[in-house]
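Chemist: sequence first, predicted coordinates after that:
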Amino acid sequence: MPTMPNMPDRSGHRPTLTLLAACVSTLLVLMNYTQPMTVLPQMATDLHAGPSGQTWILNGIALGLASLLLVAGSLADNHGRRLMFLLGTAVSLVGSVMAATAGTTLVMVLARVVQGGAGAAILVATLGIIGHEFPAGHNRVRATGMWGASLGAGIALGPLASAGLAAAASWRAFFWAYALASAALGLLGALTLRESRAAVRRRPDVPAVVTLGAGVAVLLAAVTAGRQGFGRPLVLALFAGAVLLLGAFVAVEARTREPMLDLGLFTRPAFLLSVGGALITGFGVIGVMSYLPTAWEHTLGWTPLATACWFALWSGTSFAAATQARRAGLGADHQLALGFALAGAGSLLLLGSAGSWSPTRTVAGLVVAGMGSGLLNSALARLAIESVPAGRASMGSGANNTARYIGSSLGVAATVAVVTTAGAGHGTGAGTGHVAGPGAALGTAHGVDVALVAAAALLLVTAALVLARSRAAPAAPPRTHASDSLADGEGAIVDRSATPVGGQ
């Protein structure tokens, strides 16, 4: 029986190559995201970056990612996910060369923002392609689990690769290697990926693109600048600007006939679970865990490479848990609840790790927290696809990941604030990143424990709420709009599958 022209041929090996390209590119984006974690002091010395410059180097990529994820997702659905992927790899190559040759802090920060924008294009394109290539059911659960596992693997390998290349050559070597990897991924994508897009293209929503992109960028700029004090006039002005821009975005979307982000999606429990779950994951998991290696270095005197190796236990467990999550046979909502519960329990087990360090307790905490993180990554990847109408998978990925990276930026800022405030009475310099003696180390260790307890409380309460909501009203399958399910007559491959959030 001949293959229908608008339906993908799944009889060959192309889905395997598609999944390989999607997972490898996602892994590399996350490696780049965590690159400065172990080499920031060397970068700061070479670029003459002060504390403020270091903060912007760390957060430049998050700013680019969060600002453009939803925009890139909408563009990918309308104009082609393969096209967006190839564009992302090309821009990534440019940004990596900029970073490798940067001679000033400003150039490095701009390069990281460019890399973040490229990473946004790659992430939304790959998850959208997976949603198209793998139909609802076991194959999609496996594919989204692998994609989610790539997040954990990238977080694990980024600091290790960066520290290793810096020791062998220079911190710049990582960016040269990333430039070569971007070129190779672009070639792999051009040879293996098939184009897919929504059945009917929507008109460009330019006002939404401008207000959302600018609003998220200004919000993250305010959070980044706020690390030197949230009461400063500049920071308050940035927060006010972000509120105005994001309010304008909501107003624009409420009035347009073909919005980039349909506000009606927020009436769907599955979409709220996807976006809310990603926000809490960023805030309560990524935010705290991103700060923990820095605290270990300051209080325990570890080298960057030793810290990266211990941190890899958490992210490596996350990778393993995400790849095996499908074997548990849980719906996405129950998996999300279990992930939050394990992440919260792991945070409690890590109490004292920055002070009176215990190998056994720390290993247990990292493994339990890593299992929770892996389950969350896998479940959120499924929800990002299954909570939106067919044909809008990249937009769903953009919304999900925008919430994740906004949450992580806010989480890191909140963690620093908690550590600084709680540690003030137990030592000097807590949380500043410049530990001057035993008193400062004691203050930082106490502040980290307070942050871990706060994160655990948030995660455990969220787990209980997700479980209660699931029992009270199981998530319904997303309804597909007619405009998203009709072929456009131009040979584009159309997404037609959707499953209940709680099903397989």
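Modeler: Now that the structure is in, tell me what you want to look at. As the structure is a computational prediction, the values presented were derived from the model and not from experiment.

Chemist: could you use CA atoms for every contact and neighbour count after this?
Modeler: Noted.

Chemist: which is the next helix or strand following the longest helix along the chain?
Modeler: Determined from DSSP state H, the single longest helix within the chain is helix 438-472. Where DSSP states H and E defines the elements, the next helix or strand beyond helix 438-472 is helix 482-485.

Chemist: and that following helix, what does it pack against?
Modeler: Applying 3 or more CA pairs under 8 Å, 6 or more residues apart in numbering; DSSP states H and E, we find helix 482-485 packed against no helix or strand.

Chemist: buried sites along that helix?
Modeler: The neighbour-count check on helix 482-485 (16 or more other CA atoms under 10 Å) flags 483-485 as buried.

Chemist: how distant is that helix from the center of its chain?
Modeler: From the chain centre to the centre of helix 482-485 is a distance of 29 Å (CA atoms, centre = their mean, to the nearest Å).

Chemist: now swap in stretch 457-464 and tell me
Modeler: Computed by CA atoms, centre = their mean, the chain-centroid distance of stretch 457-464 equals 20 Å.

Chemist: then stretch 407-414?
Modeler: The chain centre lies 12 Å from the centre of stretch 407-414; the measure is CA atoms, centre = their mean.

Chemist: likewise for stretch 22-29?
Modeler: Counting by CA atoms, centre = their mean, stretch 22-29 is centred 12 Å from the centre of its parent chain.

Chemist: show residues contacting it.
Modeler: Here stretch 22-29 makes contact (CA atoms under 8 Å, 6 or more residues apart in numbering) with 119, 122-123, 126-127, 129-130, 146-147, 150-155, 178, 185.

Chemist: next up, a structure to set beside the first:
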Amino acid sequence: MGIQGALPVPINWIWKITMPLSSSQKDVFTIAAVCLASLMFGLEISSVPAILPTLESVLHSDFKELQWIMNAYTIACTTVLMATGTLADRYGRKRVFVVSLVLFGLTSLVCGLAHNASVLIAGRFLQGMSGGAMLICQVAVLSQRFQSGSVRGKAFSAWGIVFGIGLGFGPIIGAVIVALSSWEWVFLVHTPMAVLALALVIAGVDESRDPERRRLDIPGIISLSLAVLGSSWFITQGAGLGFSDGSAIASLIVAVVSFIVFVVAQRRYAAPMFDFSVLRIRRFSGALLGAVGMNFSFWPFMIYLPLYFQNSLGYASVGTGLALLAYTLPTLVVPPLGERLALRYRPDVVIPAGLFTIGLGFLLMRWGSSVTDASWLTMLPGCLLAGTGLGLTNTPVTNTTTGSVPVERAGMASGIDISARMISLAINIALMGFILVEGILSSLRNQLPGLSEGVQLRLLAESISAGNFAGVEQTVQRTAIPLDVANTALAQGFGWVMLYGGVAAWVLVAASCLVFRSSNVVHSQPYPQ
């Protein structure tokens, strides 16, 4: 029978995964590990927005705190992305992947045990740092393990599908967890998942690194982080304080100066973490604009769409989760089609087409929100179309950016790709929140021209934007603001956000097409012909 057959079942399982694996088995374990990590990252993006109304009630959070619960995660991702790419290239992608999984599990535990909004925001920042590192390693590990065209395409398709599962089912999973248990488990569920992913990585992922062993770019990391944090703080806090306020101006100055320092440092650094020379590869730059376009539209609106369904349309948490499936499920089923289309027609056609579809979906959502008796049915066509556009765009963007550079620089390329996504996402989370409040303010002024301006009016608009109609009811007693006026203002605010998402996506379509079709295009081959 042999020693393996005599072992108890748990020890026998450990024996099996620690035994040397064949190349095909390592392929399976690598894909499984990366897909499980992408599932966690996808769930963390889409399940948390679905519970924001619950967090607002349970933790007594205001609108700005809700923004920071999400933005702390994205800003933290940005702070580590480029550093992780360098560290992974230098010290080993498997090693950094293992560390990021351990930290993601621990910080998810911190978030689940948070007792107020401030602690949760801090936990989300730590979780975002580990999540960003984990995401970079996913792409780098896949790029290193699967280098040939057809196999590479299948691996990235699997990654995109599982990422889509996390995104697609995240809203309903978050809503169901809250309904059956408590909001804490939306975070705590990631801890056992991280343990399983860790076992798969240790068993099946081979170590790889960049033979050049570049140094860590500390000035670049600090300056980029300050630039993103300063700009996000300026947009989020500046409106309430007044953009001419000293602290708001100071945050803008910090953002601008930090960005200039970052650019100068990268151009002078011998081995920069952001190698601007890759931007000369037009296929890389065009795909990068596609990544930015998704984060000017689809992804930041993921945070505000649950608030729209609950606060404007009046759905409960589970109903909101079900309604959001139309927005997210296409990201599950469409990525394989996007890969096939990219193989046949090339990414310079598919990526702009996907962005155009996202923009059209947003304009349809704006129409669906403006009709009489708006509901999930009137929003359905736009949600489906926007999700389809995302599914067409996302995986070809990732495959093109990493496939446009030498394999040994996969960590750097994926770092630039994900950094562009997270930076644009962090800024647009803040910007969409600002547009939402401004739309509500505009509606209140038009409907009630005698209403006095001032800080109290903005606080009222922020209360309406978060669905906190208690503040409106108190104002009703003093200034006779009907609740239907508040509902109309909320609908207009969301309409402004949807219009912004559509226009922004189409602007990036034009920019991407211009770069892709430049006469100086470099014909790298991330997709075989």
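Modeler: Yes, it's here. Keep in mind that what you see is a predicted model, and the values were worked out from it rather than measured.

Chemist: what helix or strand does whichever residue in the second structure pairs up with residue 16 of the first structure sit in?
Modeler: Residue 16 of the first structure maps onto residue 28 in the second structure, with residues paired by TM-score structural alignment. Following DSSP H and E, one finds residue 28 of the second structure within helix 23-50.

Chemist: and that helix against the first structure, how far off on average?
Modeler: When the first structure is overlaid, helix 23-50 of the second structure sits 1.9 Å from its aligned residues on average, using mean CA distance after the TM-score superposition for the first structure.

Chemist: what residues sit buried inside that helix?
Modeler: Under the neighbour-count criterion of 16+ other CA under 10 Å, helix 23-50 of the second structure has 26-27, 29-50 buried.

Chemist: just the ones of the contacts of stretch 22-29 of the first structure in helices?
Modeler: Those of those mapping onto helices are 119, 122-123, 126-127, 129-130, 146-147, 150-155, 178, 185, per DSSP H.

Chemist: relative to residue 335 of the first structure, how far out is residue 290 of the first structure?
Modeler: The spacing between residue 290 of the first structure and residue 335 of the first structure, counted by CA to CA, to the nearest Å, is 23 Å.

Chemist: what do you get for residue 476 of the first structure?
Modeler: Applying CA to CA, the value for residue 476 of the first structure to residue 335 of the first structure is 16 Å.

Chemist: so if I had to pick from those two, which one is more boxed in?
Modeler: More neighbours surround residue 335 than the other of residue 476 of the first structure and residue 335, with 26 against 15 (other CA atoms under 10 Å).

Chemist: the more buried one contacts residue 375, doesn't it?
Modeler: Yes. Residue 335 of the first structure is within contact range of residue 375, at 6.3 Å (criterion: CA atoms under 8 Å).

Chemist: ranges for the strands of the first structure?
Modeler: Using DSSP state E, the first structure contains no strands.

Chemist: comparing the longest helix of the first structure with the second structure, how large is the average distance?
Modeler: Helix 438-472 of the first structure sits 2.8 Å off on average (mean CA distance after the TM-score superposition for the first structure).

Chemist: need the contact list for the residue lying closest to residue 26 of the second structure once chain neighbours are set aside.
Modeler: Nearest residue to residue 26 of the second structure in three dimensions, chain neighbours excluded: residue 204, at 4.7 Å (CA to CA, 6 or more residues apart in numbering). Residue 204 of the second structure makes contacts with 21, 25-30, as judged by CA under 8 Å, 6+ apart.

Chemist: go through the residues you listed one by one and say which ones hold in the first structure.
Modeler: Compared against the first structure with both residues aligned by TM-score structural alignment, their matches' CA atoms under 8 Å, the contacts of residue 204 of the second structure retain 26, 29-30.
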